[in-house]
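Mind looking at a prediction? Sequence and model below.
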Amino acid sequence: MRARSEYLDWLIDELAPLGTIRARSMFGGWGLYCEELFFAIVDDDVLYLKADALNRAAFVAEGVAPFSYTARGKVQTMSYYRLPDAALDDATALQHWARTGFEAALRAAAAKARR
């Protein structure tokens, strides 16, 4: 299990206004859950937030990259996008971006429940 970092603990504190936040070790990094919905990845002290058809364009407009990793020699990309750097210095912006990731997780859960 990877040790928790000061950055991860800081994120959990900063994101608390969204709801109950917990971190779970995974992918060699951390998965973040809000109200038990997986909505973010923290890898090497970088926050990636869940994206879908409704919020992806905002991430793309900011020029941030999606989370990717290499498995079996192939690059795999997930629909989680890096937090824009400017949001690290502004709690309101951080919470706004995180809320968009949480809302994408809510939409995914609702779609899964309808199946």
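Structure's in. What do you need? Please read all numbers here as calculations on a predicted model, not as lab measurements. Residues are numbered from 1 along each chain as shown.

Please count neighbours and contacts with C-alpha atoms only from this point.
Noted.

neighbouring contacts of the longest strand along the chain?
Among the elements of type strand in the chain, defined by DSSP state E, the one spanning the most residues is strand 74-82. The set of residues that contact strand 74-82 without belonging to it, under C-alpha atoms under 8 Å, 6 or more residues apart in numbering, is 40-41, 46-52, 59, 64-70.

In ChimeraX, how would I select just the buried ones from these?
One line in ChimeraX is enough to select the buried ones among these; burial here means 16 or more other C-alpha atoms under 10 Å:
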select :40,41,47,48,49,50,51,52,59,65,66,67
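
still on that earlier bit, skip ahead from the longest strand of the chain and say which helix or strand is next.
Downstream of strand 74-82, the first helix or strand assigned by DSSP states H and E is helix 91-114.

neighbouring contacts of that following helix?
Here helix 91-114 makes contact (C-alpha under 8 Å, 6+ apart) with 14-15, 17-18, 34, 37-40, 49-52, 54-55, 83, 87-88.

And here is the other one:
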Amino acid sequence: MKSTTIDTLARVEDLLKALGEVQCRSLFGGYSLTIDKAAFGMLVEGELFLRANEQSANYFTQRNASKLKFTRRGRPVYLNYYQVDNELWDNPDLLVRLAANSITRANEDIAHRQQELRVKDLPNLSLQYEIWLWEVGIGDVPTLKAYGSKACWLKLRTIKKNCGIKTLYALEGAIVGLHEAALPAETRRELYEWFIKQPSSLSEG
């Protein structure tokens, strides 16, 4: 960790000590800041970025604050975090209020996720499959079910060239709530007949 980042972290810890103990871990080339597991900010190259909610987003956009950006697969990805400028640092009461709002929003998201079934929680699917599906634009269970197993398989094959019949069975089973081995024979036969008609179909090992 660079000295500028260390200095900023110490400044954040001192400012927000009334809100709780600030934890710091490496993430996306910077450092994620949490209090009681609620991610409220990021430190990147010595700069503090606060996670936005509706109220703070209006504040930051009115001041043309910079959004946090990182690069994924050669493309820029913007996160919902805004840079804290000198004017905001000079207004510690406001900065603490904004940080508290960020923590509240993060805690609300944690509670929502705990109630919401994730893709990786479905039969046959793992965290790795969840990541692959997220990369092709399928980030939740309703979207997975809306696309169906065949469309999801076609999307996965754009990034996973050895995507084969077992993946197709796994996706169908996840959607209907069955282990892929328990799929009805008629369903497996229909999926297999569709699969072999796809250009450059590959078998999985």
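Cool, got the structure. Keep in mind the model is a prediction, meaning the values are calculated, not measured.

Just the ones of the contacts of strand 74-82 of the first structure in strands?
Among these, the members falling in strands (DSSP E) are A40, I41, V46, L47, Y48, L49, K50, P66, F67, S68, Y69, T70.

counterpart of the second one in the second structure?
Using TM-score structural alignment as the criterion, the counterpart of I41 of the first structure in the second structure is M42.

isn't that match right up against K67?
No: under the criterion of C-alpha atoms under 8 Å, M42 of the second structure makes no contact with K67, lying 11.1 Å away.

Overlap of the contact sets of these two?
Contact criterion C-alpha under 8 Å, 6+ apart; residues shared by M42 of the second structure and K67: F49, Y81.

Could you say which helix or strand holds A39 of the second structure?
In this structure, A39 of the second structure is located in strand 38-44 according to DSSP H and E.

can you give me how far that strand is from the chain middle?
For strand 38-44 of the second structure, the distance from its own C-alpha centre to the chain's C-alpha centre is 14 Å (C-alpha atoms, centre = their mean, to the nearest Å).

Mean distance between it and the first structure after superposition?
Between strand 38-44 of the second structure and its aligned stretch in the first structure, the superposed structures give an average distance of 0.8 Å (mean C-alpha distance after the TM-score superposition for the first structure).

From F60 of the second structure, how far out is the closest residue in space to the match of I41 of the first structure that isn't next to it in sequence?
Leaving aside its sequence neighbours, M42 of the second structure sits nearest to S32 (C-alpha to C-alpha, 6 or more residues apart in numbering; 4.6 Å). Note on S32 of the second structure: its distance to F60 of the second structure, by C-alpha to C-alpha, to the nearest Å, is 20 Å.

Now for the residue nearest to G46 of the second structure when sequence neighbours are not counted, how many residues are close by?
Nearest in space to G46 of the second structure, with sequence neighbours left out and distances taken as C-alpha to C-alpha, 6+ apart, is T5 at 3.9 Å. The number of residues packed near T5 of the second structure is 18, by other C-alpha atoms under 10 Å.

Okay, and T5 of the second structure sits in which element?
Per DSSP H and E: helix 3-15 holds T5 of the second structure.

quick check: angle from that helix to strand 38-44?
Relative orientation of helix 3-15 of the second structure versus strand 38-44 (axes from the mean of the first three to the mean of the last three C-alpha atoms, to 10 degrees): 150 degrees.
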